[in-house]
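Chemist: what's the 3D shape of this:
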Amino acid sequence: MNLTHFEPARTLPRLLLDRARTEPDDVALRHWRDGVVQAITWRSYADHVRDLALGLVAQGVRRGDRVAVMSGARPEWAFAALAVQSVGGIVIGVYPTNSPTEIEQLLTHSEAVAFIGETATELDKAAAIAAQTPTLRLVIGIDATPPALPKPIKATTWKALCEEGAQRADDGPDVLDELVARGSLDDPAVLFYTSGSTGAPKGVTHSHRTLQHSIQTVIGLYPEIQEREYDVVGFLPLAHVAPAVISVFAPLLTRLVVTYCRIDDYQHVLRSARPTALLWPPRFYEKTAGELIARTKTWPRLRRYAYDAAMWVGRRVADNRWSHRKSSIPLRIAYAAALRGVFLPLRATAGMDRIRLAYTASAAMPESVLEIWQIWGLDLRENYGLTETGACPIAHFDQPFPRPGTIGRKFPDPRFQVKVADDGEMLIRAPLLFNGYWRDPEETAAVLQDGWLHTGDLVEYTSHDDIRIIGRKKDVIITRGGKTISPQPIENRLKESVLINDAIVVGEARKYLTVLLEPNTTAAAPSAEAQSEHLRAEIDRVNADLARAEQLKDFRVLPRPLQTERGERTANGKIKRNAVVKSFATLIDEMYDTNDDAAIAHHVRSRLD
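Modeler: From the prediction side, this is the model:
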């Protein structure tokens, strides 16, 4: 595939059928379950999709219908997506952690006609709100039978539906081909619902065409996946755009082979599968790095000395890379020995020794996490994408071991353009951009103007023409003194500390900034007093580099972790700032006990009594 002249020619189901015809016995994907790996060939993949698609048709699913899938990462999610698209329908991903209320919102807004749930848990949630979803006609259970549902909604199982479809397949070998032939590249293919971190979730519509342009950028990250097999472990929720593009749709155009597994099993599967490609959110790199660092502290003394020496060498090599200097021959020899003798064996304990190039996206990565992985020899790079872009129009595509802190440059295709507006907002125009928000022309027009996507991210260019994100246009704090401050850079600096899992800077309409801290439980201090001292030291460290208006005057430790169920985190882990401020309003007020509003209100009341 020529990355600068690629233009899609076939729908996603057509890509599947062509692979099944030309490479029927090659492995398309794998599934890890209960310690057993099942390989699924392209022929078997297409057969599953055919039976399910024809079963859906038998149950009345038609072109343009929406079908929701609520499941973890497993082959059935991919089968369902391609089957729905084969019929001409649109698949909707639903996070397994979504509440019944959130499920009702998505099913009602999308006017879904069918719901596929993985276990009794998901099916019970759907049943609880089924009566409030006027278009729902069919509920399908993958591993369980749906509970009683209000009429006229019909319940069935995955197995029964596929058996019904297999009977229809006996009518002729070209039944699925005929269905697929009616599809168009510009038909809506998937509705990805936004996380809702800044408001109500919106249905982001991607077509067969835009998704394939998204795959084009994935190939830009790993050009070799066109020619040879690359292994990846798929455990992240496929309702999120990045895992879906990587794990479900990219394999249709590449040699990427996914091993699906439950999120609880991913560490064991990593060690078993030893993948060759990674694209994770920052928290997984951070968690794994923390575990590996803890492991080194248990090593015998001589091995710890060897690790310390390797880190000394690795740090100097990394500094030279970031400064665009060439390391001396003795240093390069020493680093090769450190990599082979220390770092790769350490990474092997997490199943990450075969990976040479990895990416992170979806949130800002603490620079210290990028640094440690690069020192350990993993070429870890940030990239940039939104639900609205499908994949990554901006990344360090051809910049090995980039200095932490930037997201790279635009994709090397002249149709991919990036510009910075007068107020610093990054605008993107590219063929992977979404087709609009589902049945919401006003919101679409607000962010998609003259073909340019208004990302909402404030950026700047470095001296080397890389792009650096400096904050969110709407995610800013305006203090009582009129100072406009982007909280994310401050929060990212705090999260570089091994003591801090998350930080939420607050101060809207207040005289100064404060911060709520969610501590890292694996690095707990021996007492609350010691923890407070250590956290205060981290805040002092960050404050030293901040302007006066940006400095944090006080902090509080959250009494519990932030929870998705309470609306404080989105389904993919992002913090919902307004919800956190509401949940912990009393804790926040403690840090502003002498604020003017409270003092004046108390004064007025006391005078009126």
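Chemist: all contacts plus neighbour counts: C-alpha atoms, from now on.
Modeler: Noted.
Chemist: taking the centroid of the protein, which residue is nearest it?
Modeler: Ser362 (4.9 Å; CA atoms, centre = their mean).
Chemist: list the buried residues for the lengthiest helix in the chain?
Modeler: In the chain, taking DSSP state H as the definition, the longest helix is helix 301-322. Using 16 or more other CA atoms under 10 Å as the test for burial, helix 301-322 gives Tyr307, Ala310, Met311, Val313, Gly314, Arg315, Val317, Ala318, Arg321.
Chemist: just list what that helix packs against, helices and strands only.
Modeler: Helix 301-322 is packed against helix 329-338, helix 367-375, with contacts defined by 3 or more CA pairs under 8 Å, 6 or more residues apart in numbering; DSSP states H and E.
Chemist: name the residues that touch that helix?
Modeler: Contacts to helix 301-322, defined as CA atoms under 8 Å, 6 or more residues apart in numbering, come from residues 296-297, 326-327, 331-332, 334-335, 338-339, 342-343, 371, 374-376, 401-403.
Chemist: which of those count as buried?
Modeler: With neighbours counted by 16+ other CA under 10 Å, the contacts of helix 301-322 contain buried members at 327, 334-335, 338-339, 342-343, 371, 374-376, 401-403.
Chemist: pretty sure Leu346 sits against Glu291.
Modeler: No - using CA atoms under 8 Å, Leu346 makes no contact with Glu291, being 10.6 Å away.
Chemist: who has more neighbours, these two?
Modeler: Between Leu346 and Glu291, counted using other CA atoms under 10 Å, the more crowded position is Leu346 (20 against 13).
Chemist: sticking with that one, tell me its helix or strand.
Modeler: Per DSSP states H and E: Leu346 is located in helix 344-348.
Chemist: C-terminal to that helix, which secondary structure element comes first?
Modeler: Counting by DSSP H and E, the next helix or strand C-terminal to helix 344-348 is strand 357-360.
Chemist: the structure of the following sequence is requested for comparison with the preceding one:
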Amino acid sequence: MDANNLVEMLSQTVERYPDKEALIWKQSSGYTGMTYREFWNTIRNVASGLHRLGVKPDDKVAILSDSNQIWAISDFAIASLGAISVPVYPTLPSNQVSYVLNNGDCTVVIAEDDEQLQKVKDGNANVQHSIVMKPASGFTSTDNVSSFSSLEEDGAYHPLKDWEEQWRAIKGDRLMTIIHTSGTTGAPKGVMLTHDNFLSQMKAIQFWVMELKAEDIHLSYLPLSHVFERMAGHFMPLMAGTTIAYAESIDTIQDNLQEVKPTIMTSVPRLFEKVYAKVVDQIESGSPMKRKIFNWAIDVGKERYDYYLNTPVHELVLKPMPKKLQSQVARADRLVYQKIKERLGGRMRGMVVGGGSLNPDIAKFFWSLDIPILEGYGLTETSPVVTTNPMTRAKIGTTGKPIPGCRVRIASDGEVLVKGLNVMQGYYKNKEATDKDIVDGWLHTGDIGAFDEEGYLKIIDRKKRILVLSTGKNVAPAPIESAINESRYIEFGAVVGDGRKYVAALVTPDMENLLPWAKQQGIQTESRVELCARDDVQQLLMDEVARHTNAYADYERPKKVVTIGDEWTVDSGELTPKLSLRMKNIEEKYREHIEKAYDEASISAKEVAAGTQ
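Modeler: Predicted coordinates for the structure are as follows:
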């Protein structure tokens, strides 16, 4: 790839694969799509329509929508004019939408539907024009609101004559997008990323991680408003000529996997945790013979993984897998692996996980099934990839090695520092925060990490999240929370304890699995709140926390478990749009529960035992 900007990158793909499907999406009658040529022509029409609205170079245009084909079209249309896209999470409430639009100086917003458009109106965002992707029936355009279809039609009738000249003139150091951080520790900050930021990533990753091919199909379900999916599930596939299939929603993933039968996929750890818990639950409830065969197949898979990890790459060509192991793998594939692979569509050759730490036990489980999961590490500020595991040398429990062109070092206090072409220009309209986080060209990530003896990076936790107990012990909450989330009865676990004598955990139930358990126990209610108030349910969740954290040191294991009856969502404030915990909000909202957990007089002997057995 030799492109000066992302639009030129896409144009090169269009030249190579004009008649190949670029994007497919679900409609009532099934999946439909558009070719790379149709994709390109639509981008040109939309760019012309935006120009007719007055969008100029350096203007800010927001995209407020779930991921879909129009999101992708809008992204490139905005970029082709030299304008700057400002993605907004569609799950944000109106006041937060307004903050992003105003902080990003957006003059135009492309909203998915009337619900998202209403957020723009309710938040009193200072925008001049709104465009609705999917307007309700009876929609009528006004001076400041129009439909996406009318915008496209207007651009088709009045094409921008020097459009190609405009996008070819865009330099790599030109600002391409402003992506706002999740705001877990304060107000969201607008991260300024250039064309070169993304292009440098794509050049470094294409052959380092897993070579994407034109025949691949990528299933996209993560929000394009998040930099991980934007780069790994949007720009990367489009560079390779891959087909992108959009899932209907996160709730329809299982159905969409069967319909699309993807070969590659990006995901956050939560999806793998859920799949793992479901498979383990089915195996444990099966016959002794079924469990024996399954466990044997997993052991064979682990042996194969260890063989490839421990054999030098140059020797693998001359030293193939031993015949006995080859035979065992083939048999295990027929008896076990294929059945689980079918749940992912049957053709999956690799999945990339980001946005959080994946429990090593879960990662090894999938690798044992011959379903490669490639973990990496990055931030919005690094566009986003810093380190990643290559397919040929993935090391479970690490985030891999620094990608080419990216330098990583560990500061004296353990903080991960990054320098390279992938590092942002800075925070939009926030020089103070920029100067604080970028010192002498090194981005201070706020994450604590360490390199192992082979140069693979391990991320321990956020610097601000390390719990310092009153005993002097330091506890990293993230790995413990990941272990707790392995339980099929727990949706989310949050670990607290800074300045306290011991660690405590707040957990929310996974109702999909808790309700069947309750029925088996003869419990009649299906009320979330009523179930969480029951002693037997609380005991179950305490036992689950104890079981899943058994491998941790005594001081790291929660001594008290608080069952939360509320459902944690983005709208209610406990989760970020990428489903990370907003610990500040959680600790404020459940302050009384936490204080009670540390009131020694309120802890019964049974509860203490349940947390330490």
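Chemist: can you lay out the helices and strands packed on helix 301-322 of structure 1 as TSV showing distance to Ile500 of structure 1?
Modeler: Below are those laid out as TSV (distance: least, CA to CA, whole Å):
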stretch	distance to Ile500 of structure 1
helix 329-338	30
helix 367-375	13
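Chemist: closest to Trp77 of structure 1 out of those helices?
Modeler: Trp77 of structure 1 lies closest to helix 367-375 among those, at 31.7 Å (CA to CA).
Chemist: tell me how far the closest one is from the chain's mean position?
Modeler: Relative to its parent chain, helix 367-375 of structure 1 has a centroid offset of 20 Å by CA atoms, centre = their mean, to the nearest Å.
Chemist: what's the answer for stretch 442-455 of structure 1, then?
Modeler: 22 Å.
Chemist: residues in contact with that stretch?
Modeler: Residues outside stretch 442-455 of structure 1 that contact it (CA under 8 Å, 6+ apart) are Glu425, Met426, Leu427, Ile428, Arg429, Leu433, Gly436, Tyr437.
Chemist: hang on, Pro93 of structure 2 packs against Lys121?
Modeler: No - Pro93 of structure 2 is beyond contact range of Lys121, at 11.8 Å (criterion: CA under 8 Å).
Chemist: these two - which one has more neighbours?
Modeler: Higher neighbour count among Pro93 of structure 2 and Lys121: Pro93, with 18 against 14, using other CA under 10 Å.
Chemist: I'd like to know how far that one sits from Leu358 of structure 2.
Modeler: From Pro93 of structure 2 across to Leu358 of structure 2, the span is 29 Å (CA to CA, to the nearest Å).
Chemist: Gly414 of structure 2 now?
Modeler: For Gly414 of structure 2, the distance to Leu358 of structure 2 (CA to CA) stands at 21 Å.
Chemist: neighbour-wise, which of these two wins?
Modeler: When Gly414 of structure 2 is set against Leu358 and neighbours are counted by other CA under 10 Å, the residue ahead is Leu358, at 26 against 16.
Chemist: just checking, the more buried one touches Ile480?
Modeler: No - Leu358 of structure 2 is not in contact with Ile480 according to CA under 8 Å; the separation is 11.2 Å.
Chemist: neighbours of the counterpart of Gly408 of structure 1 in structure 2, how many?
Modeler: For Gly408 of structure 1, the aligned residue in structure 2 is Gly400 (criterion: TM-score structural alignment). Number of residues near Gly400 of structure 2 (other CA under 10 Å) recorded here: 26.
Chemist: can I assume Ala421 of structure 1 is in contact with Ile428?
Modeler: No - between Ala421 of structure 1 and Ile428 there is no contact under CA under 8 Å: 10.5 Å.
Chemist: looking at those two, which is more packed in?
Modeler: Ile428 (21 against 12).
Chemist: ok, that one touching Arg415?
Modeler: No - judged on CA under 8 Å, Ile428 of structure 1 makes no contact with Arg415 at a distance of 10.3 Å.
Chemist: give the aligned range of stretch 435-454 of structure 1 in structure 2.
Modeler: Stretch 435-454 of structure 1 covers residues 425-444 of structure 2 once aligned (TM-score structural alignment).
Chemist: quick one: end-to-end length of that stretch, please.
Modeler: 14 Å.
Chemist: mind listing what's buried in that stretch?
Modeler: Going by neighbour count (16+ other CA under 10 Å), the buried part of stretch 425-444 of structure 2 is Gln425, Gly426, Tyr427, Tyr428, Thr434, Asp437, Ile438, Trp442, Leu443, His444.
Chemist: the third one touches Leu193, doesn't it?
Modeler: In other words, Tyr427 of structure 2. No - checked against CA under 8 Å, the pair Tyr427 of structure 2 and Leu193 is beyond contact range at 9.4 Å.
Chemist: give me the neighbour count for the alignment partner in structure 1 of Arg334 of structure 2.
Modeler: Alignment note: Arg334 of structure 2 maps to Arg340 in structure 1; criterion TM-score structural alignment. When counting by other CA under 10 Å, one arrives at 12 neighbours for Arg340 of structure 1.
Chemist: wasn't Arg340 of structure 1 part of a strand?
Modeler: No - assigned with DSSP: H, G, I helix; E, B strand; the rest coil, Arg340 of structure 1 falls outside any strand and is helix.
Chemist: how much space separates it from Arg303 of structure 1?
Modeler: 14 Å.
Chemist: again, but for Ile293 of structure 1
Modeler: The spacing between Ile293 of structure 1 and Arg303 of structure 1, counted by CA to CA, is 13 Å.
Chemist: and the helix holding Leu346 of structure 1, how far out from the chain's middle?
Modeler: Centroid displacement of helix 344-348 of structure 1 relative to its chain, using CA atoms, centre = their mean, is 25 Å.
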